[in-house]
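In: Pasting the sequence and the predicted model now:
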Amino acid sequence: MPREVAKQQVPASKGLEKGNWSDLLARFSVPDTQRIDAQLIDAKNDVEAVAAWLREYQDSHQTLKSYRREAERLLFWLASQNNSLCDMNREMLRHYEAFLEDPQPAEQWVGPTKPRHHAQWRPFRGGLSPASRRQSLIILQGLYSWLVEAGWVSHNPFVLMRDKARRLNNQTQTIERYLERDLWVWFWQWLNATMKPATEREAYEQARCRFIFSFAYLLAPRISEMANARMDDFQENEGRWWWVVVGKGNKLARIPVPDDMLECLIEWREALKLEGLPSYHEPTPLMRALDKQRGITDNQLYRLIKGVFTQAADALEAQNGKPAYVSALRRATPHWLRHTAITHQAQSGVSLRYLAESARHSKLDTTSRYLHTEDNEWHQEQQRHRLKTAPKTPSDPL
């Protein structure tokens, strides 16, 4: 934690029933500021005001986690500047954008992954990419909008941002963070070829790894959905198998399960010493820890998947694979698997309507970003435009 910030930390008095994040946010010693009269939340300082905002997301673990991270970074930075939320203006916002790109001094702000209360923990692993900075600003814009409505601050500095709609639009026209089909084919072959276990534990870990990536590729779950999945989420109805999932926004959905997924599920259950496909009443974790009983958290799942991607990148680099593919594997995150699954379904000819249902998108515009057909046609058409034309003969007029 930054030294300047660490000095100001004492336990927060208010907590959330879910997530127990109150001890993760510091209470900051910042100058007293005059609040506007129409305060609509029960808060005595910036930390408690942010806590009230975060409570609105306590039923969505992943959203709460990312929102808490960005709010915490902002509070740390403001405290290091001896400012509070209500002091933020357009010029300070400009400085904060630059800070997100390059947090300085690095020894105070940047460090390796450590447990939250470790002495070497820092708010950043490094400077944020343009997409990550944009996402951070989107979250903080929402925070300030809420704080204005709650009467905690009198203004939203993001309103003054020029081209705000364009700059804070985090959706590209097409999905780019996915593994191209040739790369996925290599990865899946590599993953299976490396499975030569020497011990029973290694055999179990490799079976789990295979199941994780097959589940992610065939059903396109979000990582929290994978971690929270249960055996009896797989249900048979009139001879057809479905995966029942409560996804983003607590929306219940039912996804068709392809035959390949059923085969992988049977193999995984065999590794767990379970027979056949799940029964209707089997509310046990789908993903298991090494004891084959307990579930695993989304953080554990995230690290496991990232670790496999890193190993694959090293293997492909050793084979003198395409640098772009090696780079993709190094940058890939678990969410890339969801993008990969949906993109490859689209390329396989799954109709937009059913693609949207499987992806659980509320808008077809979101799903259409996975369709690369027009890009391919456009690229082919552009090849008509050439520098190398047929040479003229001496008799040809200029």
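Out: That came through, no problem.
In: Only C-alpha atoms from now on, for both contacts and neighbour counts.
Out: OK.
In: got a list of what the most centrally placed residue in the chain touches?
Out: For the chain, the residue nearest the mean C-alpha position is H335 (5.5 Å; C-alpha atoms, centre = their mean). When contacts are counted by C-alpha atoms under 8 Å, 6 or more residues apart in numbering, H335 touches R222, I223.
In: A further structure is provided below for comparison with the first:
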Amino acid sequence: MKSPDRSEPDTAVAAVASRPAVRPLSRSNRLDSPILPADLSDEDVVARWLAAKATGRGRLATTTLAQYRTEAERLFWYARQVNTPISAWGLDEFSAYIGFLHAPAPWAIRKPGVRRGSPDWRPFLGPLTDRSAGQTQKIVTSLFDWLRDVGYLQLNPATGLPTVGRGDPAKQARFLSPDDTALLREAIAGRPAANSSREARLAMARDLFAVDLFERTGLRTTEVVQCRMGHVRIEPVTQALKREFPDAPPVQWLLRVERGKGGKARWVPCGEIALSLQAYRIAFGLPPVPLPDEDLPLLLSVRRSRWGELRGIRSRTAIWKLVTRLCSETLAYARAHGRRVDADRFERASTHWLRHTYAKGLAQAVRDGLDASAALENMGHRDLRTFRQYVDDEPLKRALATQLARARAPR
């Protein structure tokens, strides 16, 4: 029985009049692939594309793969609504889909509370932003590229279309300032010492290290989950490097990220966390310097296993909750001590905000002479455009610098 307050039909079929018009196709773009089994459906082939993306050394990270699955789900849902399989799409059909992402019809919007599996479920909560639509277009275009490359399609229907949302990204405002992170450390170190348990002491050491880890290496949360203590290396500085960097210390601390975004490995400088790491390890009863084959995760739980072994924090969600809880604790600490802080920033901050904090420091280092390619490598970025969002993201600071410079200029 239809509820009286519903304004849309129960099924998508009944709303076909409001859907994008699709002209009959005179020919199909589909071919018989020489490397795929015969008689596969479009869904079967795309499932193989997703499986390929999850396989091998360059496989996608779990979160990225989830986004690819979401885009495939949206794509097939739309193709069913317009009654045109993706293997029959041409330029017009692909363009109509991209336009649909920006302005989906009312029948395509999911109502709050509707669960997956319900006949009323839809893959859209509303129109996508330019940036999100651009990401969708990028992923779907790569899918059609793969379908063409494996001989399933003759041509990519997205060929030649400009990508939406390709403007320079907005300046990044989601970061914590040095004063903010100093307050984080102060709040952790200022926890009540009276009757503190062993777990409380371990939590303090671990939490201080966690702030250092994210702020001073810029790792992504997924990368922290995957890193092990044994990925830390202490490398001696060679005589050749000492001639190039005469003030260099005798050794450098490096952290190996085995699989960053896009499956890319990299070495990240981590000398800034060396003291914090050693103090943290000592608190947990470990030698100050990790062994090369040490398999313990970087972030440890304060509770041991039932057999008394140290355990790591092995999920993105758990690490995210740890850092957001530290931010909430810091906000409460600041209010209790009459400190003026931007409460909204601490309420919204997360692990990625600390990554952005690190990136801002790198942006300043680039202005001071660090090679931009080194900054990109440290961050695990491929495109300089992505890194530019961290440069000059404080308009008030820029305004003051401009005013001072103009005041000093001769008239």
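Out: Arrived safely, thanks for sending. It should be emphasised that the depicted structure is a prediction, and the values quoted were computed from it without experimental measurement.
In: Alignment lookup: the residue nearest to the centre of the first structure to the second structure.
Out: Following TM-score structural alignment, the counterpart assigned to H335 of the first structure within the second structure is H352.
In: And its match, how far from R316 of the second structure?
Out: 11 Å (C-alpha to C-alpha, to the nearest Å).
In: Can you tell me what V323 of the second structure aligns to in the first structure?
Out: Match for V323 of the second structure (TM-score structural alignment): I305.
In: In a helix, that match, correct?
Out: Yes: read with DSSP: H, G, I helix; E, B strand; the rest coil, I305 of the first structure is one of the residues of a helix.
In: ok now do the residue nearest to it when sequence neighbours are not counted, which residues does it touch?
Out: With sequence-adjacent residues excluded and distances taken as C-alpha to C-alpha, 6 or more residues apart in numbering, I305 of the first structure is closest to P334, at 6.2 Å. Applying C-alpha under 8 Å, 6+ apart, we find P334 of the first structure in contact with I223, Y302, I305, K306.
In: Could you check how far P334 of the first structure is from L355 of the first structure?
Out: 20 Å.
In: before we move on, the earlier item: what's the mean deviation for the helix or strand hosting the residue nearest to the centre of the first structure versus the second structure?
Out: Here H335 of the first structure, judged by DSSP states H and E, is contained in helix 334-347. In the superposition with the second structure, the average deviation recorded for helix 334-347 of the first structure is 2.2 Å (mean C-alpha distance after the TM-score superposition for the first structure).
In: right, and the helix or strand after that helix?
Out: helix 352-359.
In: Next, work out how far apart the residue mapped onto R228 of the second structure from the first structure and W241 of the first structure are.
Out: Aligned by TM-score structural alignment, R228 of the second structure pairs with R230 of the first structure. According to C-alpha to C-alpha, R230 of the first structure and W241 of the first structure sit 15 Å apart.
In: Start and end of stretch 152-163 of the second structure, how far apart?
Out: Start-to-end, stretch 152-163 of the second structure (C-alpha to C-alpha) is 24 Å.
In: Name the surrounding residues that touch that stretch.
Out: For stretch 152-163 of the second structure, the external contacting residues (C-alpha under 8 Å, 6+ apart) are 29-33, 36, 87, 89-91, 94-95, 134, 137-138, 141, 144-145, 147-148.
In: From those residues, which land in helices?
Out: Among these, DSSP state H puts L91, F94, S95, G134, Q137, K138, T141, F144, D145, L147, R148 in helices.
In: May I see the residues you listed arranged in CSV, with distance to G263 of the second structure and neighbour count as well?
Out: Below are these laid out as CSV (distance: C-alpha to C-alpha, whole Å; neighbours: other C-alpha atoms under 10 Å):
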residue, distance to G263 of the second structure, neighbour count
L91, 31, 14
F94, 29, 20
S95, 31, 15
G134, 22, 20
Q137, 21, 24
K138, 18, 14
T141, 20, 19
F144, 21, 21
D145, 20, 18
L147, 22, 23
R148, 23, 19
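In: Farthest-apart pair in those, please.
Out: The span of these, defined through C-alpha to C-alpha, is set by G134 and R148 at 20.9 Å.
In: and the nearest residue to G295 of the first structure once chain neighbours are set aside, how many neighbours?
Out: Of all residues not flanking G295 of the first structure in the chain, R288 sits nearest, at 4.5 Å (C-alpha to C-alpha, 6+ apart). Taking other C-alpha atoms under 10 Å as the criterion, the count of residues near R288 of the first structure is 17.
In: Please apply the same query to the one 3 residues further on.
Out: By the other C-alpha under 10 Å criterion, the neighbourhood of D291 of the first structure contains 9 residues.
In: any idea whether it is helix, strand or coil?
Out: Put simply, D291 of the first structure is coil when judged by three-state DSSP.
In: quick one: it from W378 of the first structure, how far?
Out: Taking C-alpha to C-alpha, one finds D291 of the first structure at 52 Å from W378 of the first structure.
In: Equivalent analysis for T366 of the first structure, please.
Out: In terms of C-alpha to C-alpha, T366 of the first structure sits 21 Å off from W378 of the first structure.
In: Much appreciated, bye for now.
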